[in-house]
Structures are given as structure tokens and as C-alpha cells.
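Enquirer: Using only what follows, build the 3D model:
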Amino acid sequence: MASLDSFKSRQTLEAGGKTYTYYSIPEAQKNGLADAASLPFSMKVLLENLLRFEDDRSVRKADVEAAVAWLGNRGKTETEIAFRPSRVLMQDFTGVPAVVDLAAMRDAMVALGGDPQKINPLVPVDLVIDHSVIVDEFGTPKALDENVALEYARNGERYTFLKWGQSAFDNFSVVPPGTGICHQVNLEYLSQTVWTRSEDGAEIAYPDSLVGTDSHTTMVNGLAVLGWGVGGIEAEAAMLGQPLSMLIPEVVGFKLSGKLPEGTTATDLVLTVTQMLRKKGVVGKFVEFYGPGLDDMPVADRATISNMAPEYGATCGFFPVDQKTIDFLKVTGRADDRIALVEAYAKAQGMWRDAATPDPVFTDTLELDMGDVQPSLAGPKRPQDRVLLADAKTGFAASMESEFKRAADIASRYAVEGTNYDIGHGDVVIAAITSCTNTSNPSVMIGAGLLARNAVAKGLTSKPWVKTSLAPGSQVVAEYLEKAGLQKPLDALGFNLVGFGCTTCIGNSGPLPAPISKAINDNDVVAAAVLSGNRNFEGRVNPDVRANYLASPPLVVAYALAGSLQVDLTKEPLGKGSDGQPVYLKDIWPSSAEVAAFIEENITSELFKSRYADVFGGDQNWKGVEVTEAETFAWNGGSTYVQNPPYFVGMEKEPKPVTDIEGARILGLFLDSITTDHISPAGNIRAASPAGEYLQSHQVRVQDFNQYGTRRGNHEVMMRGTFANIRIKNQMVKDAAGNVVEGGWTHFQPTGEKMFIYDAAQKYAESGTPLVIFAGKEYGTGSSRDWAAKGTKLLGVRAVVAESFERIHRSNLVGMGVVPLVFQGDTSWQSLGLKGDETVTIKGLAGELKPRQTLTAEITSADGSVRQVPLTCRIDTLDELEYFRNGGILPYVLRSLAA
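Expert: Just a heads-up that it's a prediction; the model follows:
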């Protein structure tokens, strides 16, 4: 649909021998949008989107003007705008439930008397199957093939379903397993920086933008593609043509200058940036990087920084188009006419950055001289907890006191049955080169290979208790490591290829060898993992590992050699060489010049072109997956992987009026930084848990449980897994000594009986009792995990009351019809003295509810005393209010399409 174009911005552009139509910001500036050229580059992408979609309904002339009025108020505004991304990206953990929902919507459309073909993505959707490979086999040349075989054996039902979706839905493509991590495939192949589409005989050019069902979608901001993570719920709405409702953001400018010193890596830089931005406070804001430090910074380093936006809390971490963008598009084999268009478009739009570009206007700024960056790790349980490499040993000792309460026996060691070694606190039992953050970056991957080569030459070996793994983000990485002669030394240290996908970082680390696991659990050893990932939340990486550290790939290799966090890598030897002499990290660390030379010699556009030539075709395993093509899916009632969810059962064409929450019981009292992984874990399913009992009742053997993440297409498993993380602490539940009990427990009221949260929720449902959750600051931080909201809804929770919410999870709760509420002032559930046996009534939801309205919670204690507590309703926009009134975004979209 053509724009109303109030600012006469529609123009034509010549590039690469072709003519394109585009919506020109400089032209709009001439016609009334004064000073638009001064906007941050990321804001220009939003402005262009508004110009292109101006229709006087979802986008009005006033909305376009508000985007430029930003310059006067620096983004400190409550103006709501509608953003339509060019496309949607999914991985399979979050993609399977999204496709399940689409399939269920087709069934529901039939039930409402509508046309199931109306349920189809209206924008391009790419789903990359990357989250299902598990590191079962490691340290052998057979590891890759054996892990792939296990992956297909475990996930046959899911893969059949996804292959059905590929044939059933228009505008939907699937990148098969074994190709790479979705963000790296997005960066290296799917993204175009400038997108095009044919419309009424014209070829329209516009900035590439997207939303993804994974929080690390932001990685592509490094290629000047504006994108961020949303829940599967929001992504489905975007797929079905709904604009994303958002407040015009504040944009924090991060000025980079100088160069990284010798001995540091892009990982050290990003851990520093993450810590600085967490301290600054950028939740819900855009971050945009600028300054002379960008002049020589390759896209791979930018992508590493952009990837970690969820860890520093921002919506995105954006880098504008410049010569380095063009260089990357060339080396990754993009088409010549596309590269010509990107450069011409960016220059015509005022979206091109070079050394002479004036600094944009920002809401606020901060600055880093990259020459000040030092080698770092982050741990033991949060990405922002940066610790200098030189302080890692003392930092671990401090955490043994503060976090793990085991300082008294920090030097104790315990025999491992059937071996000639023992293990102790801080021993590294997992060393994994994994995740999108680093495996996309040739400098750290080549660096790891060179360090391994140097270590092998000195005669060093990895310690026998370390589970080593290498899971590159794309096949291109394996190709250049092999070509450079660096895979062999990595193999010699146990870093054999284990798969192409997201492994240890999301909990797919696989089991530790049984004797090591037994020694850890029998003796309560605080074992450690060092991984080149972006997430190290407790309980996430492996159930046997309590201290998790993020580090660069070269440092992962170094810690495999040293074998312990209780070794100071800056002063103590990694081990003894074949000559009997101690070998130190500085002896084997490669120079930045050598790394650069290897990159120059071994990474070519031909390599990318050949590896991505048949990216949607898949290997023989994928080609062997058989499906029946049909408009609607033939659900298998016996499947433990894919089931028709109950969201639309009994749904009518008009929603029922929203009611107040009366006499609710408290399901959980939680502290700060409860992650979506705490709420809906992705990793191991325990046999003695509601989900484990369900699977066993369906004749699934414990060894075939797979992970929660792979069973997200089955609501029966996921409901039972909600609030079931082994490390979650419901402050209502304490042992005889008064210590809070770990795991998904609660007290059923009014009897006070201790039981699993799922079991209690079912008992409350039997009596029609609504439920609420209370929490502290940053509730829902971490991955954009829709099941953290879906599971909450299906347990019968009507409201979550917290001191603050993470952006995506707040939105997801609204998208499922659960109301997020925030305490006002310094109030908290602790200051109110809540114990969990109170009843809660929340007034003001029925009737004329408005965005961000103040509501009142009436809390009645067990002794009958009543308190009135003011709460801010965090339904932020009018669109969100419509979703909430409809019981969620999916019923809203379905009713709209059926009408």
C-alpha cells in the first residue's frame, strides 16, 4: 500500500544499473521535517518506516512529526508509534511454538467459520533450526556425526512438523539443522542491510529491519540492520501483518575511540561495554555506537558488541552503515547490485557514516577509550559481573564465600571413581567454544586456533576432567579453521567439532561423564564452566555446574589447559611442556598481527558463497524427513513434542469483558533478577518433577527426555516446567533452619502444604482461585522466552507485581493477557512484609482501563488486617490494551482476521 506521503518524500534512486523508489528523509526535511538529519542513525530507520507506512490509521502525520520532535525532548516522550519490520527471524526453540500457534490458529479459524488460508505470514519469515543439538559426544572425531544422529532421533516429531510448516505456509522458509546459529546465518547470509520489494510495478528500497524470537537478534545491528528480540507472541503478530506498537525510544550514544591493546580481544571489549551500560541503565532504550573507534572496527567486532544488547539491557546496540559494512557484504558474497544499492541508499538517506560525519543528537552519552580494555571474564552467574583475568582467581575465592558459602574447604579435593585424578572447587569441568556472540568473529576463533597450535607445540594437553567442545555458529567457521590448519591442534586438545548450533550457552552442554558428575554431587563441589557464550545464569549451563564464566575462545582453551579457576593465568603456569618446563599463557598467546594475517589469507567470499549455495536444502538427514502436505496440521494426540494448545478453546467472536482480580492467592514471592530461564527453563528435565512424571506416564524413558527447549511445542510439558528451574528460590518456602529452598516449590493456601508450583496451581484452578506473583527488580531478564509468559498464563496467574520488568517479558505477559504491575516509589513486597499466605484483590481492571493507569491492590493478611497498595499498570500502549482485553495478542489477531 502506497504511503499518504504528507512530506513528499517518495523519490527515485539509481544504483548498480537499476532504478529504485524510496522514501527520502532529506526530501522530507525540505518539506517540513526540520533537522531530521541530526537524528541518530537508528532513529532514521524508524522515521523512514513511518514515512513509508503513513496511512492516517496506524501511522498518522503527527507520528512522523513526533519522531523528529524527538530532537527537542531527546526521546523522553510517551508517544506511541507503529513499527513494521521487514521480516521475522526465528530459531527452533521459540519457532516451534510459534508455528504450533499458527497451526492452532488455522484450526480456530475453521471453527469460527473463516478461511484457514488467512493465517499466513505476510512478511518473510526465516526459521533456523539451531537450538536442538546437544553435546552428548565430545573429544572424538566422531562427535559431530554422533550428535547429529542423536539430534534427529530425538527431534523427529518436531522436524516433521517444521517441514510441514515449510510447505503449508507462504513466506516461510526453514534453514535445516547443521547449518549454523540463526544469528550468524542472519549476519552472513539472510540480511541485506537494504531490503527491496516489488509494489505496483516499482522496486521499493528501504532499510532492512527485523524482529526475532531470540533476544540476541540484536547481533545484526552490527551490520546496520535494526532488529531486536521479541517474544514468539509478538513475532507471530508481526508475521500476520500487525504493526509492533512501541514508545519512541531514548537513544544513548556510546562513543568509542582508540584501539584494543595487544593481548585483548573483542570479547574483552564487549564484557567491558556490557558492564558500563548495565551501570548506566539502558533498559528499554536504544544504544548507538559512534566515534573514531569505528573507523577501523570490522563488522565481526561490531556484531559481537551488538549481540550482547540483552545482557546490557538495551533494546538494540546499533552501528551505522560505513565502508566496513560494505567490506563485510563483499567478503560474505552478497550480490554486487545489492552492495551498490546499500552504499548509494545510505548516502542518499544521510545514513552513511565516515570520519567527517557530525555526531548525531543523543538522549545521553558515555565514552570508552578501547586502549583501556583489559583481558576479562564475567561470572560466576551474570554477564555484567566482569572480572579482570588477573583477578579471576581471587574473584572466585570471594564468590566461594559470598555466593556458595564454601570458603572453609576451598582447597579440598575429591577422588573421581575409576580415574587417576581428583577434582575440587573451581575445577573447570566444561570448556566450550560456543554461541553466536563469539563464533561469528574470526579474530577470536582464529586466535583460539593459534593458541591451541602453540600449546600443542609446547606439549600441553587439556586436563582430563574438562569436557571440551567446539560448536561453531556456521559451517564457514569450520571451513576456515580447517583451511588454516588450525582444526588439528584444536582436536588435539579435545576441541573437536560437536555440532553447528547453539549448545552450551543455552544448556545443551550434555551430561558430564558419570564419575565426574557423581564426585561433584556426592561432595557438593562448586564446579566451574568457562564458555565463550553470552549467558551464564545459574542453573542454565549444566545442572552439575554452579560457577559459570564467560570468556573469549582463546581463554576457553587456556582454562581447559589450566583446568581450574584457582589458577591465576596471568602469573601461574598452565602446565608443564614436553621439556618439563612451565608454560605460561604469555608464552602461547598469538599476536594480533598474526591473527590478522591468518584472517586475510583464509577468509574469502568464495568460502561463503559455496557454504550458503544450498542453505535451505539440508543434508541427507533433512531430505529424509517425510511430510504430508495439507492446509491444517494432523495433530498426533500421542505426541510428547507437538500438541494443539488450548489458547482458543471455546473462543467466541467477541471477547468477554475484563474483570477485576478478586481474592487471589500468591503463587510465589521472588527476589531481584528472576530470569526467563528461572521461569521457564530450557535445559534438563528432572525425573522427579511434574514434567518428568508426565513424560514417564507417556512411556518416555528418562534418557529420552531431551530438554525443555525441545518440547516447547507441547503445552503439557511446558506448563509443568513453569517456575521449575532447579535454582529458582520462592521466598515463601524455607527449610527447618530458615533457609530458602531451591526449586519450583510453593505452599498451597490456606493449608500451607508444600508442593510443586504446578501441582498447587492445578489445585487452585479446581476452586477457581486466581493467582498472582510478586517479585523484585528486573523481573523476566534474559532470553525473549515466550513460554515464560505462556506458562504463567496457563497456570492461572492473572497478574505479576514487581519492582521493575525486563522489556520483552513485560510485553509478552501483556501478549498473553497477564497484567504486569509495578510498585510505586520504594515499595516492595518485602517492605509490605508479605509472607505468601495473604489474599490479593486488584481493582480497576474492569471498566475504562488506560495505559499506565494507577490501580489499587487490596492485600488481606492471615490475621484479617487489610492494606491498600497503589500499583502502576504496565500496559503501556493502546494497542497493548486491546490485546489484554482480548485475552492476548493471538485471540486479538484471530478475531480481526475472522471479522
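Enquirer: drop to CA atoms for contacts and neighbour counts, all remaining ones
Expert: OK.
Enquirer: Just say helix, strand or coil for the closest residue to residue 450 other than its chain neighbours.
Expert: Distances taken as CA to CA, 6 or more residues apart in numbering put residue 590 closest to residue 450, at 6.2 Å, once the chain neighbours are dropped. What DSSP: H, G, I helix; E, B strand; the rest coil gives for residue 590 is coil.
Enquirer: Name the residues of stretch 648-664 that come out as buried.
Expert: 648, 651, 658, 661, 662, 663, 664 (16 or more other CA atoms under 10 Å).
Enquirer: and if you look at stretch 859-868?
Expert: 859, 860, 861.
Enquirer: let's see this one next to it:
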Amino acid sequence: QRNFERYDFLKWGSKSLNNFYAVPPGTGICHQVNLENIAQTVWTSTDQNGVTVAYPDTCVGTDSHTTMINGLGVLGWGVGGIEAEAAMLGQPVSMLIPEVVGFKLFGELQEGVTATDLVLTATQMLRAHGVVGRFVEYFGPGLASLSLADRATLANMAPEYGATCGFFGIDDKTLDYLRLTGREEGQIALVEAYAKEQGFWIDPAIEPIFSSSLELDLGTVVPSLAGPKRPQDKVVLTHVDDVFNHDLGEVYKKQQSRVPVAGKDHDIGDGDVVIAAITSCTNTSNPGVLIAAGLVAQKADKLGLKPKPWVKTSLAPGSQVVTDYLEKAGLQQHLDNIGFNLVGYGCTTCIGNSGPLAEPISAAINGNNIVAASVISGNRNFEGRVSPDVRANFLASPPLVVAYALKGTVIDDFTTTPIGQGSNGQDVYLKDIWPTNLEVATTMAGAVDRQMFQARYADVYKGDKHWQAINVTGSETYQWRAGSTYVANPPYFEGMSMTPAPVQDIIEAKPLLILGDSITTDHISPAGNIKADSPAGQWLQEHQVAKADFNSYGARRGHHEVMMRGTFANIRIKNEMVPGVEGGFSRYGEEVGAVYDVAMKNKADGVPMIVIAGKEYGTGSSRDWAAKGTNLLGVRVVIVESFERIHRSNLVGMGVLPLQFKDGDTRASLGLTGDDQFTIKGVASLQPRQDVTVEVTRKDGSTFSFTALCRIDTANEIEYFNNGGILHYVLRKLAA
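Expert: Modelled structure (predicted):
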């Protein structure tokens, strides 16, 4: 009911556009469905002479974790929606030729260590090495000990370690996975022959030459989590309590406390785990870690353990096959018994769609400044992403998620203190419920088979009765629904002419926000809950949408009025222009207001705006609304110390100028404030990666200038920028 308009729009597209197919909702997460069914590794088509030609499978997707498919030997990465739309309309994807960083793996993982522990270790190492805008290729003798699913886990988190992709070549493990997941034998034979002929087949005797390289002994990887705010901040399992207790005092400036929960027979305190979720394509595509989670649940259930009463638990696989093998192994009933019931097939908690906590628990947390925790098997733990009630978020393997639900807290050493007491009162420790590698392998061998994949994907585009009941008629253009609050005709092309007007210089622009390091696309364009007192919430109420029907920003991406009001509306963002204030606020003169309201006042005054920030600006999801919203607010330029790849591209695609500080300059070293005005001339004649002079006028009238690097990186991008954006450029080309 909530999402009918969006599904109607998608189904209209599948009926109206050539070569466009919609996998219906409820099937799973797109990356996992691609891995298990759609990707071919090698495609064939007929050329203009009628000859059948084989060529490598490649993929760009409008989610950054598109990179998971590199585990199958398919080169792919995430792009913004605007770039994908342009590609669908025939525009090539342009980029600078990347450096390739080699990551050599050798040895084998120790007993009890999971692929999740490995990917969190690799993420930390690669972030430290520096791989933004680069390809990573895994190689070395250690590959032989990694399953295809393990490789997909490593490839999946490429956005978290900053790379464009994390690629694996093709070998027998690739062919085995294609066979397991139901691909035809003829296709598998083609992949093998093509890979060997073209040099894509992994040859352990050959060590490729890379731009730079690093290596990891798999035997040194230990059980780990990442958090509490960034996926690259790996924490060894035995030190999680130390990290949290340190942050409690140093970051949150408080001591441990516990408070009663109204109407409940338990209290709640700092470090309590209030969300434990088995979620995300990163881990639910890996039968090994899901079987391990089921075995932990089985052992715990038989001992009489239960999650603590304040923990919200959930299981959301990325494909329906997961349910089949958990049930066949007899593990789903044990997961159910300890609260890990199936809630659906999708991103759920990983993207912030866990739903609200129980009201008494939420009230106790927010009314007493409790620093609650979550432990999820996701890929991102940015501030404000998982839940507005949770400030400390940890990424972990599915079996550790189950164990933390039973323990209920992150403040104790997990390996030396009991998880809980069994039905006969005995202390139960992690070692008592942790499965051996042999148990996992034996269970998996008996539970996962080719027939499951073939049955689930026999007709992947059919959908359930609800999808089938959506009746649409194909047409050349979509008929916009008047008054819709979900899908609306955006204003990007209003007043557009065949010939683009010259790009105007940026004169006396005012800062809208001055931000710190690691500003994510979740900070810029949150996907979670919409607060009733926010500009987006107020707009929805003005359009007769009840609070219960707000849905989320992620669900409202088809409506620009909601999304532009949600830009920079993250509850944890900190604008240095309004010190001491947390959330989406800015300043108009001396008046503090919501970012959207301040932006509209500046637009009404005819004043252009800029955003200033530190390192790693735009990290995280490929969310194109982070650029669309920036554009619609009236921001002309973003000046930062460094950009993440996709967001920089998205800004160019929306006609926003990305500039990068040079020569060690920062907002702090230059003393930039919200009272400064910024002028940039010669914008209409910019060249790729040229130096740009930024003139600054202080509040007292004094002036100075600094040099920044234009991060429009290619000649194609200059064309997009001069046209007002990539879609304007493509439409003019099509109309010419």
C-alpha cells in the first residue's frame, strides 16, 4: 500500500521501455540477485554481420555495492542515478584510467574466523593505503582457500575501503559457483574457454605488475568488528569493550549509567545493544556465515539462552534461497526461537529501515542521554544511519550478531565474561556456542544445492500476487499523478533551451554549511526516518500525509519537494557555522534555521551558496540525491580537502562545481567562516583539473585569495558541466 505508486512507476517502465526489466519487490537485494542469477561473467551477442561475439560481462549500478559482482570476475562499480540514466540513453561512462592496486593474499583463515573478519581487516588496510579512484585486484595463493562467496564479500565492501572496485580473476571456484547457482553448463564452458583464451584465468604462477601493492597473511586475521562510526575503524573482538568505554568518556562525555524503562521489568544503560540484525548483501550472500549464525542460534536455543529483552532482533536475507537452505538445515526454527525471525528480503536495517524501537525503550534512551549500541551484519555504520536512537553502531559477522543479541551489551569483554545463563542456571560463554569450521562446512554441504537456485530463479521477473495485480499500460511518456507525494516531475529541465546559456561566474557566494571530515552521503541525503518537525515532515503534513504514513526519505526519492527538504537533514550532522548545534541547521545572518529554510532565503535574495568540508567528502552510498539536493538548494560549488569518487562525479552531473583545496590548505588553515563571501571567475572557460582562484571577502571587508584544484576531471565532464548537467547534455544530443 505504502509503495504502490513507486511500484506502479517501475512496472510502467518495464512495459514501456525496450531492454528494461524490473525484478519485483520481495525477491531480494539487487546485488545478491545479480550474483546468484543475472550476471553471466561472459555475454554473447550478434554483431552487424550476424556473427556471434563473446565479450566480458560488465556492470554499473545505482548503488555503490554493485562492486560485489567483481567476486564473480565481472568488472562493475557503483554510479549515481543520473550517470546511469545517461548510460541508458547511450552516453558512455567516462573516467580517468585508474591505477590498479594489488592486494596479495596468502595463507588460510584460522579456525573460527569468518569472511566478515577478513573484509573488515582488508577495509582498514586499504583505507590506510589510500585507494580512492583506484581499482583493487586480489591475487596470490590465498585465493585458493576463499570460496566465491568469500570473494564476493571482499568485493562488496570496495566503497568502504574507497576503491572503485575490488576485482577477482576467474578460476575453478568461479565455475563451481556458476554451477551451484544454476547457470547452464554451456554458459559455464564458455566462461572457462573465454577466460583462458583472453588471459582472465587466474594463473598462480604469474604475479601481475601493479601500480602499488600490499599483502595480508590470512592466518593473522582475528575475529573483529568495526565501529562505532565508520566501517574502516576495525576493532578486535577482545577490545570492543575498551573502545566503547573510552568513547563514552572522551566522545560522549559521560559515565556509565542505567535507567528504568517505563512499564518494563528491566532497565537500560550505556552500551546496551538495542538492535541486532542479520542484514545486508555483504553477508547474506555468503552461506558460510549464515550457516554459522544458524548454528550459534541452534546451540544457544538448546542451552535455553534468549536475547536480552531490550534487543530488537531481525533476519533479512538478500535472496529467498537463504530461507531455503536455513530451513533445510533445520536452523531457521532455532533462529526463530531466539528472535531472529524473517522480516523480508531486502536492505532493511542496513539502510536504516529497522523500524522504530519500542516506545518505552526509545523514551528511556532519549530522555536520559543513553548511548545505545547496535550490532549488525551490514556494511555501513555512519552516524544517524541505522537508527536515530542509536549512537554507537558496530559491524560484525552474522554469528557475532546473534551472540551480541544474547549478551545484550558491548561494555564487557565478550570473550572472558558469560554471554548469559542457560536454562539450568549455568554460565554460557562464546566458546560454548561457536561452531567449528567443520560443522559449518558439513552443514552447508548438506543444505545448499543447485536445485534451490534453479527453483527460486525459474521466473525471476514474475513477482508475487501483489506485483501481478498492478495493471499498467505501456506508453511513450509517463502520466504524472496530480497531488502525488511519492512520484513527481522534477524541475531539472524547466526553461531548458536547445543551446545552453554560458555558465555564470560565482559572485559573493555565502557558505551554507562548513563541515568536517568523512561527511557521508547519509549526512548529505539521509535515507531513514522523516521527523515531523523537519521541513520535509512539515511539507508532508501540509499535503495531508499523516505522520504514520511519512515512510522514509529512501521511499520518497521520487519526489523532489521531499528530498530537497531532506538534504543535509541528518540528525547527527554538525555544521561549524552553528557551533554546539547538532542536526541539519545553518545560519542566515545571525538567525539559526533549518538548512532548507536558510537556503530558500538565500535563493530569494539571489545569493549563490557554497559548501566547505574536509577529507573524504561524499563517502558511502552512491546516492545521487546527495548531488540533486545540493543543486536544488542553490549550491553552486563544493570546496573540500578530498572527494569520494561517486559523489564528485554526481556533483558534476548536476552542474555543481567540485573544487579541492591545494598545497595543504584547509578550511581551518585559511580561517574560513560562515561570514565570508566567495567569488570564482572564469567558470565558463574551465578546463579539466585546472587551478582555480577563489577570492574571499571577510566580514570586515578585507580580502585574500587561495588556489583550488578543479575536480572536473575529463573533457566529457566539462561538456556536462557547461550544459548544466549530464542529463541536459544527453537530452540536447538526442534532440539534435
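Enquirer: Can you name the residues that contact residue 658 of structure 2?
Expert: Applying CA atoms under 8 Å, 6 or more residues apart in numbering to residue 658 of structure 2 gives the contacts 637, 638, 639, 648, 651, 652, 710, 711, 712.
Enquirer: Look up the closest residue to the residue nearest the centre of structure 1, ignoring the ones flanking it.
Expert: Nearest to the mean C-alpha position of structure 1, by CA atoms, centre = their mean, lies residue 215 at 2.7 Å. Excluding the flanking residues, the one nearest residue 215 of structure 1 by CA to CA, 6+ apart is residue 229, at 4.0 Å.
Enquirer: burial measure for the counterpart of that neighbour in structure 2, as a count.
Expert: Using TM-score structural alignment, the partner of residue 229 of structure 1 in structure 2 is residue 78. Applying other CA atoms under 10 Å, we find 26 residues neighbouring residue 78 of structure 2.
Enquirer: For residue 524 of structure 2, see how far away residue 78 of structure 2 is.
Expert: 18 Å (CA to CA, to the nearest Å).
Enquirer: And for residue 544 of structure 2?
Expert: For residue 544 of structure 2, the distance to residue 524 of structure 2 - CA to CA - is 26 Å.
Enquirer: quick one, which of the two is more surrounded?
Expert: residue 524 (23 against 11).
Enquirer: which ones are touching that one?
Expert: 567, 568, 569, 570, 618, 626.
Enquirer: Looking at the alignment, what corresponds to it in structure 1?
Expert: In structure 1, residue 524 of structure 2 lands on residue 679 (TM-score structural alignment).
Enquirer: Once you drop chain neighbours, what's closest to that match?
Expert: In space, residue 679 of structure 1 is closest to residue 723, 4.3 Å off (CA to CA, 6+ apart).
Enquirer: quick one, what contacts the one you found?
Expert: 678, 679, 680, 681, 743, 744, 757.
Enquirer: Residue 474 of structure 1 reaches residue 186, doesn't it?
Expert: No. Using CA atoms under 8 Å, residue 474 of structure 1 is not in contact with residue 186; the gap is 10.3 Å.
Enquirer: Please report the distance of the residue nearest to the centre of structure 1 from residue 340 of structure 1.
Expert: 31 Å.
Enquirer: what separates stretch 625-643 of structure 2 from the chain centre, distance-wise?
Expert: Averaging C-alpha coordinates over stretch 625-643 of structure 2 and over its chain gives two centres that are 19 Å apart (CA atoms, centre = their mean, to the nearest Å).
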